[in-house]
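Chemist: sequence first, then the predicted structure, then my questions.
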Amino acid sequence: MLETDATVGARQVEYQGDLPWMVALGYRRRRRVVYRCSGVLINDLWVLTAAHCIKQRGPVEARLGDIDVMAAYDDDQEVPPVVIPVVDAIRHPDYLEQRGTETELIHNIGLIKLARRAPRNDVIRPICLPLETERRDSLAEKEALIAGWGFRRDTGRPRRVMHFSSAELSSHQECVASYKGEYTITYRMLCAFDYSGIDSCKGDSGTPLMRQSTNGTGPWEVMGIGAYGQGCADPNYPAVFTKIDTYLNWISRTVDRN
């Protein structure tokens, strides 16, 4: 499994099975598909992502079991990535986006339905959802994992290869103070200092915030989905994530009804 070190920054994922729930979301651009957002597989048919990743042009497909979205194979040529069309994309009904002097992305969570069930194997399987709601401040200064194909700090272009890094969770008070009223930080959000820039560069990746449950000995679970950030890995501004355990009822209802 991946070993994280906050002092190293973003590192390339080497083996397909390290993060088997990661999904690259593809969007139609002229005659080709480009990958611009991440998500996580939460069961055989559904992918969890950010609401701002659901656009008019997609996603049109989900790429699973992959590291390099431009390559036909990764580390194991006997296990090629699986591409599945998207049949539905659902934003939270109260999602709010405002552009102008202020930007607010409230209820920034969405679900993607696949056209067929994803296979389960060594490189593709779902991640767990949290079992219950956890107080934000009890998570302060704890470490979590982020991963995805977010935009690079140096070029401003999306990564073709999945990277991962550790991130340190901040308290709610520290997060609110950092943004000084520039963004609305609600109880349904988590903040984490992402020194690698995987999530906060352009804030357009739907990057998952993950941890191993039971103090690092249990199954992996998704804690948050990237909502927005300030600048690109700016140490003065934590990245903001939608707090998944406050949306468990909405996720369950949406999956059951669709």
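Modeler: Received it, and whenever you're ready, just let me know what you need. Numbering: from 1, shown residues only.
Chemist: from here on, contacts and neighbour counts on C-alpha atoms
Modeler: OK.
Chemist: report how many residues lie close to residue 46.
Modeler: For residue 46, the neighbour count with other Cα atoms under 10 Å is 24.
Chemist: for residue 131, see how far away it is.
Modeler: Noted for residue 46: a distance of 18 Å to residue 131, by Cα to Cα, to the nearest Å.
Chemist: likewise residue 202?
Modeler: From residue 202 to residue 131 the distance is 31 Å (Cα to Cα).
Chemist: next up, a second structure to put side by side with the first:
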Amino acid sequence: MQKFILRFASAPTHGFQLATTFTHDLSTVHSAMNIVGHLAVFAAIVAAAVDAQLDLDCGDLLSKLSYQEFLSQSLLSKESTDRDEPSSSVNIQPLILGGGVVPPGTKTYTTGVRPTVNGTDFCGGSLITPNHVLTAAHCMAGDIQYVSVGTHYLSGTEDGEQLKVVKKTRHPKYSTAKNSYDFLVLELETASSFPPVAVAKADDSDVAASGNATVMGWGATSQGGEQSDVLLRVDVPLVNSTACAKVLDVDATMLCAGGLADMDSCQGDSGGPLIVEGEESEAADVLVGVVSWGNGCGVAGYPGVYARVSVANEWLSTIAPGVTFR
């Protein structure tokens, strides 16, 4: 019998230790590890909620500020941030925390959003039809002129397809105050030859059927470090809305994932894909979220927040004809 024991440290650290005894049944081990991962997230969220009681009102206020207002204020030590690259006057680096390198030539629906054909990506995106890329509405703060589809690299034209953007359509219900409906569709001048990713169904069954998801993007591997030149990924547990709402000001248009220390998306990853990986092949991957915002990056007990793709199905069908719903 597999046994997992969680030992919680006393306040204020809210840390935990894990003691295990293992059987030789790998399926049992993997299942138990998945359960423990989610228990760890739950424990961290509870701890964060306890810590947040004294300043919850301030946290709610900050999460409702616009991005420009956030850049000029520091109401909390754990900031609520849009996950795109801020202006050069703000010393924050874009990053994927705690992840690994995506093998070249895989996940080629992952897209970089940039100002010039050979420039540096400041947001991510996902190819959802040969002619359309889905990214975050708040990425409109940057100069979107080109996308780089299927590339392994942060900048340049060494691989992938660098395609001109001819139209930008933001979701009509997008809220700059709260980041609700944080969706932007980019129409391309020429069609991409890379296969698009399928989009989550409206009933959210793609999310309900999986305990984990994968987020991808370009950036540094530590706060304040150098940006990665290659595409990174990290696997994060999906967090139910009720638990997430205990520590973050989220609504039904948002999806939470993560909550473990140093495993997260962050500035520069905005607009990038949160996917549920297909069991049999990459062709079965499903796009369930768009990197949107978070209460800091990789802070234990605070999941990352993603735009929930399933709520935008009807709009996507109109704006991006040919989009495939899994």
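Modeler: Yep, that arrived. The structure displayed is predicted, hence computed values, not measured ones.
Chemist: quick TM-score on the pair, please.
Modeler: The TM-score (TM-score structural alignment, normalised by the length of structure 1) is 0.77; 225 aligned residues with a Cα RMSD of 2.8 Å.
Chemist: ranges for the helices of structure 2?
Modeler: 26-52, 56-63, 67-71, 205-208, 241-244, 313-319 (DSSP state H).
Chemist: and these as a markdown table, adding mean neighbour count and distance to residue 4 of structure 2?
Modeler: Shown next, in a markdown table, are the helices of structure 2 (neighbours: other Cα atoms under 10 Å; distance: least, Cα to Cα, whole Å):
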| stretch | mean neighbour count | distance to residue 4 of structure 2 |
| --- | --- | --- |
| helix 26-52 | 17 | 8 |
| helix 56-63 | 17 | 33 |
| helix 67-71 | 16 | 41 |
| helix 205-208 | 16 | 25 |
| helix 241-244 | 17 | 22 |
| helix 313-319 | 15 | 40 |
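Chemist: excluding chain neighbours, what is closest to residue 141 of structure 1?
Modeler: residue 169 (5.1 Å; Cα to Cα, 6 or more residues apart in numbering).
Chemist: in contact with the alignment partner in structure 2 of the one you found, which residues?
Modeler: Under the alignment (TM-score structural alignment), residue 169 of structure 1 pairs with residue 238 of structure 2. Residue 238 of structure 2 sits next to 207, 210-213, 256-258 when contact means Cα atoms under 8 Å, 6 or more residues apart in numbering.
Chemist: mind running it again at 10 Å?
Modeler: Going by Cα atoms under 10 Å, 6 or more residues apart in numbering, residue 238 of structure 2 touches 38, 41, 207-208, 210-214, 244, 255-259, 276, 303-304.
Chemist: so of those residues, which ones are in strands?
Modeler: Residues of these located in strands (DSSP state E): 212-214, 255-257, 276, 304.
Chemist: which pair of these spans the longest distance?
Modeler: Farthest apart among these by Cα to Cα are 276 and 304. That separation is 15.6 Å.
Chemist: out of those two, which sits in the busier spot?
Modeler: Using other Cα under 10 Å, the more surrounded residue of residue 276 of structure 2 and residue 304 is residue 304, with 30 against 24.
Chemist: tell me the counterpart of that one in structure 1.
Modeler: When structure 1 is aligned by TM-score structural alignment, the residue opposite residue 304 of structure 2 is residue 239.
Chemist: same check, this time on residue 316 of structure 2
Modeler: Checking TM-score structural alignment: residue 316 of structure 2 goes with residue 251.
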